[in-house]
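Student: kindly generate the corresponding structure for this input.
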Amino acid sequence: MRIVVVEDEATLRRGIIQFIEQMNERYQVVGEADNGADGERIILELQPDLIITDIKMPDMSGLEMLEKLKAQHFEYRSIILSGYSEFEYAKRAISAGVQEYLLKPFTENELRRVLAELSLSIELQRSLDPAHKEGAASFDYYFNSLLLGAPVNLEVLAERLLKEYNLNIRQPFYLAAIYLHENCNEAEQSWEKLLYSQLDKTMKGPVCTFALPADHLHLLLLTDQQSIDQFYRVIKQMLMAEEKPPNMASGFIKCEDMTSFRMQLTELKNDLQWSIVLGDQIVIDHERIQTLVTQIVRYPVELERQIILEIHAIDLNTMYSTCQEFLHYWRSKLYHPEDVIHAFVQFCSAIVNAAHKASLKWEQTLNLRRVYLKLMDSLTWSELSGTLLELYAEMQDSVRDYKLEYSPVIKRVIHYIDLHLHERITQLEVADKLRITPEYLSLLFAKEVGNNFNAYVREKKMNRAKELLIESELSGYEISSLLGFTDPKYFYKVFKNVTGLSTSDFIKIHRR
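Tutor: Model prediction:
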């Protein structure tokens, strides 16, 4: 599929082009432009299959460009990019014939899905050429037409499947699916090669297969129970490989005939979510999972409350432990996968919403919509749990080296701490000096500094203690007094908790 990208934001344009080129070797970006006028000229010259364009651009808008192309009878498929403020504009573009729109900021998964659907549509249109009709059409064309609800001559399809695969779709058959997903396209392709290699070795006779790249699914049409047994062996061999796929799910469903194909595939895709609770070792049998008895979900609200408190305290270490406890909770009993996914959505939503209130940096970097989409698309435990842990890692990274031009209030707080480091400093005392409430100081300090008040003071005092231990001949007892500690034992305890060393061991390592 040949693509032209028209977008006036250079960074976004380069990002889209880079992602498209890495996504699929069949996608080729043949041209780009930063305004509608240049875009029109390049499109007419290069004749692409697909146009990706922003709406609002200098010189000529994306919508004006598409309307001019349409007036010149240029046939195109297009994706328009729109900000939320331009939503009504986007709807008008769709009514004018645009196939898809994406609201900024859009995710990689959203762009991947839209490109796959349009690519499929383009391939189907090409296959309607007289040379590809009826007997000469590919099986991919037939199956994709069925999925899109397009008319298909089932008699011709039945004759070809019987002749080429000894598969009679006029009577019940099995539809099997294997889900393989990797963030790296090259890695996913290597797992696909392993899959088809195992199919060739294990399945007796040719097997009708086709892929749904947008869903990372590989589908097989199987004749009887014997071929299902062979399918089980393929999955077992995949999982016994020296390196097994990190995100894999498999299952099958019985189809009465090809007229039910579309509905049965939808059911099978939903069935694959059972891999979240049953594990990737289990091949999901549609009939068997109907008999499974699952536990009634009691959402662990106490863990949600706990992690919200930890977020407001910017206590990353305890947050990680709470995330692990939440993950363990869903592995202890058999729950329905939909209930588990919804619980993860609720938990992650609570985390992001609390984080937005606790830290300005988190408010700027954490995207709830992106997290939600990843959770809802999960078909394996690795994907579901990985989304939560990735969220934690993103929070950790975003505050690690965070520096901000602080508000006047926080500048005064930090200045006060620096001047009074030799004294015992309390949040109540500082709030009183600034004539603000302790609660407001706590909220503002955490949001701007990315740390809670007491932890920040402790970190400042310990950094000064390390400097004095290295640069002076003062004892730990003397330094504790200089830094406002009334109890030397408490100072030694705090120092060891922060550094992992006693003051004497620290001196031995660092003082020359």
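
Student: contacts and neighbour counts: CA atoms only from here.
Tutor: Will do.

Student: count of neighbours near Glu478?
Tutor: By the criterion of other Cα atoms under 10 Å, Glu478 has 12 neighbours.

Student: now Tyr490
Tutor: Tyr490 has 12 neighbouring residues, counting by other Cα under 10 Å.

Student: do the same with Gln226
Tutor: Residues near Gln226, counting by other Cα under 10 Å: 12.

Student: and for comparison, fold this next one:
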Amino acid sequence: MYRVMLIDDEPIILEKLQNVIDWEKENCRIVAVADNGAEAMNLCRDLKPQIIFSDIYMPLMDGLELAEEIKILLPESLVILISGYNEFAYAQKAIEAGVFRYLLKPIRAGELSKILAEAKSRLTERRQATEEKIRLQNLIKKNLPGLREKFFVKLINGQLGPEDLKEQLAFLEIKLQGEWWGTILFHLDNYPQLAQKKKEAELQFYQFHLLELIKKRYTAPSFLYSLIHRPAEIVLLYGLTEPGEEKKLYETTLFVQDEILKADGVSFSAGFGGLYPELVALERSYQEALLALEFKVWTGANALIPYRDIENSKSGRLLHHREQETFSSLLRGGNREKILGFIQQIFTTLKTANYLHMPKSYLLLTVLDLVNQIIRSLLEFNGSLEEIYGPAFDPVREINNFETLDQLQTWLEKMAWQAVAFINDHKQKVGRNFVEKAREYIEENFHDPDLNLEKVADQVYVSSCYLSRLFKEVTAYSFTEYLNRRRVSAAEKLLLTTGAKIYEIAEAVGFRDSHYFGIVFKKITGLAPSDYRDQIRSNPFA
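Tutor: Purely as a prediction, here's the structure:
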């Protein structure tokens, strides 16, 4: 039941308020009555009424003063003021004091019940809103681990700026400690092969076992957070008081590598990104850790690869740079001359004085970086390395057998040449397939006057520009030329086998304008449609 308090300095009014309606039927209980504001405030502190009816004019503390005090003491309670005056000034002050309603004397049961119903409805709405807020707060608290993980994933993917961090860290209740921030990436070795041999349950076990070992063994840094980011990839974000503490992380990583190898028979490699004084720089550290792990192809499995150990400030070849993307684009484009020119430019640069003192390991990693781009491009076109390069293809072993840059350049040019030959052949097969599907669609719909390049391209799921180029390459005709020839071919049969009028035949094969049909027909056959019909009928063997 709702707790009600009645306040009035006139006993007759106070008695009438208690008896004018059946409070119990209204689901209300009068918990207190008072004849002045000061007494009412004392009762409010103890009884905490939810609905308060109060006269405006009272000794010691009037109704408006009382309403202001109650607003502070019981902000969820509703105050209804009673007055014999209907003046705007009072109503305005009542609103400022947070009064819910304004009830005029003499008090009538109907009016009192109406205002009481409104007050109960408002309290119910507030209670429901409060319950919903509590429910959502509990839900957020329950899901905080997942929300924190999403926050850190966004952080390493560069989706958060410095201005977002403070607010989100407070919301997620993340307490940071440290002056230097870095990342470690753990990749299960030979994951594609493991995925083919092992069941999903076993793969998940390896991943979660490694995650548990990471949480258990890495204790030195001031701050740690680990998560499974992708299949076979676990990210550890950490904060250090000083950079020298990183050595302890190396030691722990080697220990965990031995531990999981003995326990599960699997190995992992770890890439260490750089250390930075800003938390937002964890994105850069993460990208560096990814780049470090790309060189596992040279270091082998069960490796620990700090980014700073492979970074070459002179050549820049070990970084994610524009030239790498250029080489990939050239391979996909299939232009042999441009690819060979690019490789020659790379090796010309490597032979300059700035690179004479480059360690051999850096040089080999630079070449392996280019090899990696060739292999990725082939895989994009469903190429088989064994079919293209033979079953004994082992680029790491072959590269290590070369002693001069010229030998390396010749080998890389040959490898790129073979890749481009496969890519171009594959693209031609794919192109012919698209054109064949387009021709089938034209065959079925050439009579449609609205048929055009865009409509056919949509049907075979390629761009109109690409289909136009393919048509020219495969058929030696442009799309429009091919469509017109198909329509004219159909018109020839109709001219020979039917007595239909020229404009009827034009419409039947997809031309809206019989005059334009005549122009196209004559351009392709050398004769106007009527002349063609006369000549064929007079000499069917011509």
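
Student: what's the TM between chain one and chain two?
Tutor: Superposed pair, TM-score by TM-score structural alignment, normalised by the length of the first structure: 0.32. Supporting alignment: 210 aligned residues with a Cα RMSD of 5.0 Å.

Student: and the gap between Leu227 of the second structure and Asn42 of the second structure?
Tutor: Separation of Leu227 of the second structure from Asn42 of the second structure (Cα to Cα, to the nearest Å): 56 Å.

Student: which of these two has more neighbours?
Tutor: When neighbours are counted by other Cα under 10 Å, Leu227 comes out ahead of the other of Leu227 of the second structure and Asn42, with 18 against 12.

Student: gap between the residue lying closest to Glu69 of the second structure once chain neighbours are set aside and Val256 of the second structure?
Tutor: In space, and not counting its chain neighbours, Glu69 of the second structure is closest to Met41: 7.8 Å by Cα to Cα, 6 or more residues apart in numbering. Distance of Met41 of the second structure to Val256 of the second structure, computed by Cα to Cα: 67 Å.

Student: before we move on, the earlier item: residues contacting the residue nearest to Glu69 of the second structure?
Tutor: 66, 69-70 (Cα atoms under 8 Å, 6 or more residues apart in numbering).

Student: for Glu163 of the second structure, same thing?
Tutor: Counting by Cα under 8 Å, 6+ apart, Glu163 of the second structure touches no other residue.

Student: quick check: which element contains it?
Tutor: For Glu163 of the second structure, the host element (DSSP states H and E) is helix 162-171.

Student: again, but for Asp531 of the second structure
Tutor: In the assignment (DSSP H and E), Asp531 of the second structure maps to helix 529-538.

Student: give the buried residues for that helix.
Tutor: Neighbour-count burial for helix 529-538 of the second structure, counted by 16 or more other Cα atoms under 10 Å, picks out 529, 532-533.

Student: could the residues you listed be laid out in a markdown table, adding distance to Glu492 of the second structure?
Tutor: Compiled in a markdown table, the buried residues of helix 529-538 of the second structure are given as follows (distance: Cα to Cα, whole Å):
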| residue | distance to Glu492 of the second structure |
| --- | --- |
| Pro529 | 8 |
| Tyr532 | 8 |
| Arg533 | 8 |
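
Student: closest to Leu136 of the second structure among the residues you listed?
Tutor: Minimum distance to Leu136 of the second structure across the buried residues of helix 529-538 of the second structure is 78.3 Å, recorded for Pro529 (Cα to Cα).

Student: isn't the closest one right next to Lys522, touching?
Tutor: Yes. Assessed by Cα atoms under 8 Å, Pro529 of the second structure is found in contact with Lys522 at 7.1 Å.

Student: and Ile502 of the second structure, how many neighbours?
Tutor: For Ile502 of the second structure, the neighbour count with other Cα under 10 Å is 19.

Student: so how far is Phe151 of the second structure from it?
Tutor: Ile502 of the second structure is 71 Å from Phe151 of the second structure, by Cα to Cα.

Student: and Leu194 of the second structure, by the same measure?
Tutor: 30 Å.

Student: hey, where'd the strands end up in the first structure?
Tutor: 2-6, 28-33, 50-54, 77-82, 100-103, 173-180, 208-212, 217-222, 248-255, 284-285 (DSSP state E).

Student: now the angle from the fourth one to strand 50-54?
Tutor: If I follow you right, that is strand 77-82 of the first structure. 10 degrees (axes from the mean of the first three to the mean of the last three Cα atoms, to 10 degrees).

Student: remind me which helix or strand the residue nearest to Glu69 of the second structure belongs to.
Tutor: Element membership of Met41 of the second structure [criterion: DSSP H and E] is helix 37-47.

Student: mind listing what's buried in that helix?
Tutor: 37-38, 40-41, 43-44.

Student: next up, the contacts around Glu149 of the second structure.
Tutor: Leu227.

Student: distance check, it against Asn19 of the second structure.
Tutor: On the measure of Cα to Cα, Glu149 of the second structure and Asn19 of the second structure end up 61 Å apart.

Student: out of the strands of the first structure, which gets nearest to Ile509 of the first structure?
Tutor: Ile509 of the first structure lies closest to strand 248-255 among those, at 49.0 Å (Cα to Cα).

Student: report the buried residues of the closest one.
Tutor: By 16+ other Cα under 10 Å, the buried positions in strand 248-255 of the first structure come out as 248-255.

Student: contacts for stretch 472-485 of the second structure next, please.
Tutor: With Cα under 8 Å, 6+ apart as the test, stretch 472-485 of the second structure has contacts from 431-432, 435, 442, 446, 453, 468-469, 471, 520, 524.

Student: drop anything exposed from those residues.
Tutor: Among these, the ones that count as buried by 16+ other Cα under 10 Å are 431-432, 435, 442, 446, 453, 468, 471, 520.

Student: where's Asp33 of the second structure, which helix or strand?
Tutor: No, residue 33 of the second structure isn't Asp; it's Val. Secondary structure (DSSP H and E) places Val33 of the second structure in strand 28-34.

Student: so what secondary structure elements neighbour that strand?
Tutor: Secondary-structure packing of strand 28-34 of the second structure (3 or more Cα pairs under 8 Å, 6 or more residues apart in numbering; DSSP states H and E): strand 2-7, helix 37-47.

Student: next SSE after the last one?
Tutor: Spelled out, that is helix 37-47 of the second structure. Remark: after helix 37-47 of the second structure, the chain's next helix or strand is strand 51-55, criterion DSSP H and E.

Student: distance from the chain centre to that next one, please.
Tutor: When distances are taken as Cα atoms, centre = their mean, to the nearest Å, strand 51-55 of the second structure is centred 55 Å away from the chain's centroid.

Student: thanks again, I'm all set now.
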